[in-house]
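In: How does the following fold in three dimensions:
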Amino acid sequence: MPTPDPTSHPERPDLDERRAYVPRGRQEEFIVPLLRSAIESAIRDAAATMAGRSDGRALDVGCGGQPFRRLVESVGYAYTGIDTQAQPGLALDHHGAIDGDLPAGLLDAAVRSPRGGFDLVLCTEVLEHVLDWSRAWTNLSRLLAPGGRLIITCPHVYPLHEEPYDFWRPTMHALRAFAARAGLEIIEERALGDAFDVLGTVNASTTPDPAQSGPVAWAASRAARRGRKLLHTLLRSRWVRRQLVPRSAAARGGVGDLYLSNFIVLTRAGRAAAAHGDVP
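Out: Below is the predicted model of the structure:
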């Protein structure tokens, strides 16, 4: 079977995208709660900058199952979604890729909006699946209103998924560089998940099967599986995590040089920035 050419943006395989941002397996029990907490907090912070306005507009790029739609609408934004494919039972406002030609209707909506773009743009766990980063960042900047908020998350250490559309595991340095090229300014940035979260994710993604037949390999596999289960329990324990810190994190004064995901909030300066109350 030939490998799809990602550069041509063919129809992707059907995916059961999450409609609620909760873990769907042990592999996700470390990264998903961290992402949900950071994203939801950033959405509420963005809404607070609207200074009581009721005409805020939000764009969810790569919206999938639209897990944040309810929160976005509850804090006062009108929600718009764009993705390469629609999910069953969910309306999709615009069909397209963020690193391709943007739908004319989406560009018109941005231009005609009160502040010349969307006040809030979400691009969460999407950019690792986007091949042309230069074009994607340019489009994100075009769609964002001056003074608006762009929330981006992108994994740094995580197993391959949605292949062959899985291209990048960037560092925060890469996000800063592309943001600067796109004329965006950083409001907040942080790494999500420390080395223990990485260890827990790798452990949950690994099943130690016997390498050969025979009682020795079987016993080794059984012992390793028990150890795997115990390690998962320990790393998920809040009490245990309060007692320990990765050495690299202690040395660097943060999560360290091994972490799960990048989280960054950006804005675009411009004439309308003062209306949002967050950019001088």
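In: Please count neighbours and contacts with C-alpha atoms only from this point.
Out: Noted.
In: Return the distance of whichever strand in the chain runs longest from the chain's centre.
Out: Across the chain, the strand with the greatest residue count (assigned by DSSP state E) is strand 144-155. How far strand 144-155 lies from its chain's middle: 11 Å, per Cα atoms, centre = their mean, to the nearest Å.
In: Also stretch 22-32?
Out: On Cα atoms, centre = their mean, the centre of stretch 22-32 falls 14 Å from the chain's centre.
In: Buried residues, it. List them.
Out: Neighbour counts over stretch 22-32 (16 or more other Cα atoms under 10 Å) mark 27-32 as buried.
In: So which residues of the stretch 101-250 of the chain form helices?
Out: 104-112, 133-143, 172-181, 195-204, 215-236, 238-243, 247-252 (DSSP state H, counting those that start in this stretch).
In: Could you save those helices as CSV and add columns showing mean neighbour count?
Out: Putting the helices of the stretch 101-250 of the chain into CSV (neighbours: other Cα atoms under 10 Å) gives the following:
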stretch, mean neighbour count
helix 104-112, 15
helix 133-143, 19
helix 172-181, 15
helix 195-204, 20
helix 215-236, 14
helix 238-243, 10
helix 247-252, 12
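In: Nearest to residue 153, out of these?
Out: Nearest to residue 153, of all the helices of the stretch 101-250 of the chain, is helix 172-181, at 9.7 Å by Cα to Cα.
In: now the closest one against helix 133-143, angle please.
Out: Counting by axes from the mean of the first three to the mean of the last three Cα atoms, to 10 degrees, helix 172-181 lies at 50 degrees to helix 133-143.
In: what angle separates helix 172-181 from strand 144-155?
Out: Going by the same axes, to 10 degrees, helix 172-181 makes 160 degrees with strand 144-155.
In: The closest residue to residue 248 other than its chain neighbours: neighbouring residues, count only.
Out: Spatial nearest neighbour of residue 248, chain neighbours left out: residue 256 (4.9 Å); criterion: Cα to Cα, 6 or more residues apart in numbering. By other Cα atoms under 10 Å, 18 other residues sit near residue 256.
In: Tell me the spacing between residue 256 and residue 229.
Out: Per Cα to Cα, to the nearest Å, residue 256 is found 25 Å from residue 229.
In: Same check on residue 259?
Out: For residue 259 relative to residue 229 (Cα to Cα), the value is 21 Å.
In: How about residue 131?
Out: With distances taken as Cα to Cα, residue 131 is found 36 Å from residue 229.
In: now the nearest residue to residue 66 once chain neighbours are set aside, what's its secondary structure?
Out: Counting by Cα to Cα, 6+ apart, residue 19 is the residue found nearest to residue 66 once chain neighbours are left out, at 5.8 Å. Classification of residue 19 using DSSP: H, G, I helix; E, B strand; the rest coil returns coil.
In: Let's compare: structure for the following, please.
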Amino acid sequence: MSGKTKPFFTNSFSSVFFNPLHLIRSKLYTEIQDLAPRLKGKLIDLGCGTKPYQHLFTNCSEYLGLDIEESGNKDSKSLVDIYYDGRTFPFDNNSVDCFFSSETFEHIFNLDEILAEINRTLKPGGYLLASCPFFFPEHEVPYDFARYSSFGLQSLLEKHGFEITEYRKTGSFLSAMIQMTALYIYYFINRIPLVKHLLFILLITPLLLLALLIDAVFPDRIKRHDLYLNNIILAKKL
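Out: Okay, here's the model as predicted:
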């Protein structure tokens, strides 16, 4: 399996010098990289976009991107293998070994229906690996419909016949606030093309480094995890 990861979707330390979403992307990449080897066989990437994590799923014999025609991520259409109508997947019952979906659930208005479809098409014991933001600005508008807490996401999955085998959060209260501050500053300096890279290094890179330091050395009682960046969940069909 081959795949080239775009620089904004890696855990490379160098991206603190050019990626305003470094904390989000690097932590998300690390968690997906850790959990991806558990998925095997035929994998469906729901809301696949540019398939930035495909190369991590080395135990999967088949990797197919599934998306709807109308979405907020129009530039990624060339990497979609299969389109569906937004309600029903074009797969038989119990025919898919595993599903992966990263940063897609917030763009699905009818998530209850889609989780039921994932359960219908998964083989018994098949896995769903998914991530979605908890603390992040509206994006890909107008196709940004929801944010899910840890409790809400786990309840939805259990309602649709899944057992949670792994649940993780990325970031902490402090690092999440710093990440959003860095992103806010980036919105303004990105409008100054001649000096935006210099301003990035002077204003944003120190913030990102501070957040990394906080998450690395501060105890949990100070960092707190009731505000965080992303949910990552691995669930098994019962």
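In: Which parts of the stretch 1-150 of structure 1 are strands?
Out: 56-61, 77-83, 94-95, 118-124, 144-155 (DSSP state E, counting those that start in this stretch).
In: These into JSON lines, with extra columns for mean neighbour count and distance to residue 251 of structure 1?
Out: Below are the strands of the stretch 1-150 of structure 1 laid out as JSON lines (neighbours: other Cα atoms under 10 Å; distance: least, Cα to Cα, whole Å):
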{"stretch": "strand 56-61", "mean neighbour count": "24", "distance to residue 251 of structure 1": "36"}
{"stretch": "strand 77-83", "mean neighbour count": "21", "distance to residue 251 of structure 1": "41"}
{"stretch": "strand 94-95", "mean neighbour count": "18", "distance to residue 251 of structure 1": "46"}
{"stretch": "strand 118-124", "mean neighbour count": "26", "distance to residue 251 of structure 1": "29"}
{"stretch": "strand 144-155", "mean neighbour count": "27", "distance to residue 251 of structure 1": "23"}
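In: what would the ones you listed look like in TSV with distance to residue 240 of structure 1?
Out: Output for the strands of the stretch 1-150 of structure 1, formatted as TSV (distance: least, Cα to Cα, whole Å):
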stretch	distance to residue 240 of structure 1
strand 56-61	36
strand 77-83	40
strand 94-95	45
strand 118-124	29
strand 144-155	25
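In: of all the ones you listed, which lies closest to residue 110 of structure 1?
Out: Per Cα to Cα, nearest to residue 110 of structure 1 of the strands of the stretch 1-150 of structure 1: strand 118-124, 6.0 Å.
In: what's in contact with stretch 152-172 of structure 2?
Out: Stretch 152-172 of structure 2 is contacted by residues 23-24, 27-28, 112, 115-116, 119, 215, 223-238 when judged by Cα atoms under 8 Å, 6 or more residues apart in numbering.
In: swap the cut-off to 6 Å and go again
Out: 116, 223-225, 228-238 (Cα atoms under 6 Å, 6 or more residues apart in numbering).
In: filter those residues to the buried ones?
Out: 116, 223, 225, 228-237.
In: ok, of those, which one's closest to residue 46 of structure 2?
Out: Scanning these for proximity to residue 46 of structure 2, where the rule is Cα to Cα, the winner is residue 116, at 13.6 Å.
In: For that closest one, which non-adjacent residue is spatially closest?
Out: residue 160 (5.9 Å).
In: tally of neighbours for residue 76 of structure 1?
Out: Residue 76 of structure 1, neighbours per other Cα under 10 Å, totals 19.
In: one step back: to residue 169 of structure 1, which of the strands of the stretch 1-150 of structure 1 lies closest?
Out: Nearest of the strands of the stretch 1-150 of structure 1 (Cα to Cα): strand 144-155, 5.8 Å.
In: and the closest one, what other elements does it pack with?
Out: Counting contacts by 3 or more Cα pairs under 6 Å, 6 or more residues apart in numbering; DSSP states H and E, strand 144-155 of structure 1 packs against strand 118-124, strand 261-267, helix 273-276.
In: okay if I get the ones you listed as JSON lines plus distance to residue 156 of structure 1?
Out: JSON lines is the format used below for these (distance: least, Cα to Cα, whole Å):
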{"stretch": "strand 118-124", "distance to residue 156 of structure 1": "13"}
{"stretch": "strand 261-267", "distance to residue 156 of structure 1": "5"}
{"stretch": "helix 273-276", "distance to residue 156 of structure 1": "31"}
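In: closest to residue 168 of structure 1 out of those?
Out: For residue 168 of structure 1, the closest of those is strand 261-267, at 11.8 Å, according to Cα to Cα.
In: tell me, that closest one lands on which residues of structure 2?
Out: Matched against structure 2 by TM-score structural alignment, strand 261-267 of structure 1 falls on residues 230-236.
In: Mind listing residues that contact that stretch?
Out: So stretch 230-236 of structure 2 is contacted by 125-134, 162-170 (Cα under 6 Å, 6+ apart).
In: try 8 Å this time
Out: Contacts of stretch 230-236 of structure 2 (Cα under 8 Å, 6+ apart): 24, 28, 31-32, 35, 125-135, 149-150, 157, 162-171.
In: and that stretch, how far from structure 1 on average?
Out: Stretch 230-236 of structure 2, aligned to structure 1 and superposed, deviates on average by 0.7 Å (mean Cα distance after the TM-score superposition for structure 1).
In: about what we covered before: please pull up the equivalent of the residue nearest to residue 116 of structure 2 in structure 1.
Out: Residue 160 of structure 2 maps onto residue 182 in structure 1, by TM-score structural alignment.
In: ok, how many other residues are close to its match?
Out: 19.
In: circling back: what is the most widely separated pair among the buried ones among the contacts of stretch 152-172 of structure 2?
Out: 116 and 223 (36.0 Å).
In: that older thread, surely the residue nearest to residue 248 of structure 1 and residue 250 touch.
Out: Yes. Look at residue 256 of structure 1 against residue 250 with Cα atoms under 8 Å: they come within range, at 7.2 Å.
In: picking that back up, and the buried residues of stretch 22-32 of structure 1 as CSV, adding distance to residue 47 of structure 1?
Out: Shown next, in CSV, are these (distance: Cα to Cα, whole Å):
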residue, distance to residue 47 of structure 1
27, 32
28, 28
29, 28
30, 27
31, 24
32, 22
